[in-house]
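> need coordinates for the following:
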Amino acid sequence: MKIAFTSDDGLTVNAHFGQSLQFAIYKMTRSGAVELLEIRRIPTDSGQDEHGKIAARIAAVEDCALVFLMQIGASAAARVTRKKIMPVKVPGGSSIEGQLRRLQEMLRGTPPLWLAKIFNEEEALEEGEKQNGRAGR
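Model (predicted):
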């Protein structure tokens, strides 16, 4: 599962979704292994209206299952969830490492249904891709 964090410093969740200039993108496996994949920067375009700013940020995280953020407007939250990305609001200044540890702890026990569902859907998708790859050979 890929996870995005609104972060202007790459260490903490410290940005509003609609104003974040970059996203730290991590990958977490069901076993809890974590890897920083990349920092995705949002191009600054002063000509964009609010709708365009939100669209650019959604495009930057569209392959992620979760996005951790300080705040998100109601309209943006609706657009994010329609893309099947779950926004997770955390206190400003929360460490990314700390949020990843919380997710790892959830996975060690009995994960909440929403988290188990994300992993189950991703595993089913990966299995389907593997079978299609075998069938196409």
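
> make it CA atoms for all contacts and neighbour counts henceforth
Will do.

> which helix in the protein has the most residues?
Longest helix in the chain, counting residues (DSSP state H): helix 113-135.

> who's in contact with stretch 20-38?
Residues from elsewhere that reach stretch 20-38 (C-alpha atoms under 8 Å, 6 or more residues apart in numbering): 1-8, 10, 39-44, 57, 60-61, 100, 103-104, 107-108, 119.

> list the buried ones in that stretch?
Residues of stretch 20-38 classed as buried by neighbour count (16 or more other C-alpha atoms under 10 Å): Ser20, Leu21, Gln22, Phe23, Ala24, Ile25, Tyr26, Lys27, Met28, Gly32, Val34.

> of all these, which comes closest to Ala77?
Nearest to Ala77 out of the buried residues of stretch 20-38 is Ser20 (C-alpha to C-alpha; 14.2 Å).

> count of neighbours near Ser94?
When neighbours are counted by other C-alpha atoms under 10 Å, Ser94 registers 16.

> in this structure it contacts Asn14, no?
Yes. Contact criterion C-alpha atoms under 8 Å: Ser94 and Asn14 qualify, at 7.4 Å.

> got the contact list for stretch 104-121?
Met1, Arg30, Ser31, Gly32, Ala65.

> so Ser95 makes contact with Gly10?
No. Counting by C-alpha under 8 Å, Ser95 does not reach Gly10; the two are 9.3 Å apart.

> now show me the structure for the sequence below, then we'll compare the two:
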Amino acid sequence: MLVAFATGSQTCIDAHFGLAPAFAIYDVTAEAIVSKGMVYCPQEFASEADKEDKVETRMQILHGCTVAYCTSIGGPAAARLVQSGIHPLKVPEGTVIEDELKRLQTLLAGSPPPWLRKRLQQEKRLKED
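Okay, the predicted model is just below:
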């Protein structure tokens, strides 16, 4: 599954979802962790309307991700993410990405929470079709 981390440093989760300069993307399974690189968010917007919908821009950037880690996210933005199939997770600022990847991998190898198990089953069905 694809996992995104809101980051400016590329090593820690250190950004608010709507203000993140970039997201580090990883493909995580119980057996492997593979970096898919960094995806940078636009900081300059053509118009005020574009700036207002930076959540939509980030949702498009993160299309295909199952989880998005950040230090903070507003309620409406979190609801929009969930509706688009991305589960937001808030963690303390400075959380090391590598530590979260290992924790997530251990979770996948064991007993994932119900929301994650359901999402993994959906992804498996899509791959089989």
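
> return the subset of the contacts of stretch 104-121 of structure 1 lying in strands.
Among these, no member is found in strands (DSSP state E).

> ok, which stretches of structure 2 are strands?
Counting by DSSP E, the strands of structure 2 are 2-7, 12-13, 22-28, 33-40, 65-70, 87-90, 95-96.

> ok, which of those strands comes nearest Arg125 of structure 2?
That would be strand 65-70 among these, by C-alpha to C-alpha, at 14.6 Å.

> that closest one packs against which elements?
strand 2-7, strand 87-90 (3 or more C-alpha pairs under 8 Å, 6 or more residues apart in numbering; DSSP states H and E).

> deepest-packed of these, please.
strand 2-7 (a mean of 26; mean count of other C-alpha atoms under 10 Å).

> farthest pair in the buried residues of stretch 20-38 of structure 1?
Leu21 and Gly32 (27.5 Å).

> hmm, what's the outermost residue in structure 2?
Centroid-distance maximum for structure 2: Ser47 at 26.0 Å, with C-alpha atoms, centre = their mean.

> tally of neighbours for Arg125 of structure 2?
10.

> next: Leu81 of structure 2.
Neighbour tally, Leu81 of structure 2, other C-alpha under 10 Å: 22.

> picking that back up, report the buried residues of the longest helix of structure 1.
Result for helix 113-135 of structure 1 [16+ other C-alpha under 10 Å]: buried residues Leu115, Ile118, Phe119.

> try stretch 8-20 of structure 1
In stretch 8-20 of structure 1, counting by 16+ other C-alpha under 10 Å, buried: Asp8, Gly10, Leu11, Thr12, Val13, Asn14, Ala15, His16, Phe17, Gly18, Gln19, Ser20.

> before we move on, what about stretch 98-117 of structure 1?
Quick answer for stretch 98-117 of structure 1 (16+ other C-alpha under 10 Å): Gln99, Leu100, Gln104, Leu107, Leu115.

> using a markdown table, lay out those together with distance to Gly52 of structure 1.
Formatted as a markdown table, the buried residues of stretch 98-117 of structure 1 follow (distance: C-alpha to C-alpha, whole Å):
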| residue | distance to Gly52 of structure 1 |
| --- | --- |
| Gln99 | 29 |
| Leu100 | 30 |
| Gln104 | 34 |
| Leu107 | 36 |
| Leu115 | 30 |
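
> which of those fall within helices?
Per DSSP H, the subset of the buried residues of stretch 98-117 of structure 1 in helices is Gln99, Leu100, Gln104, Leu107, Leu115.
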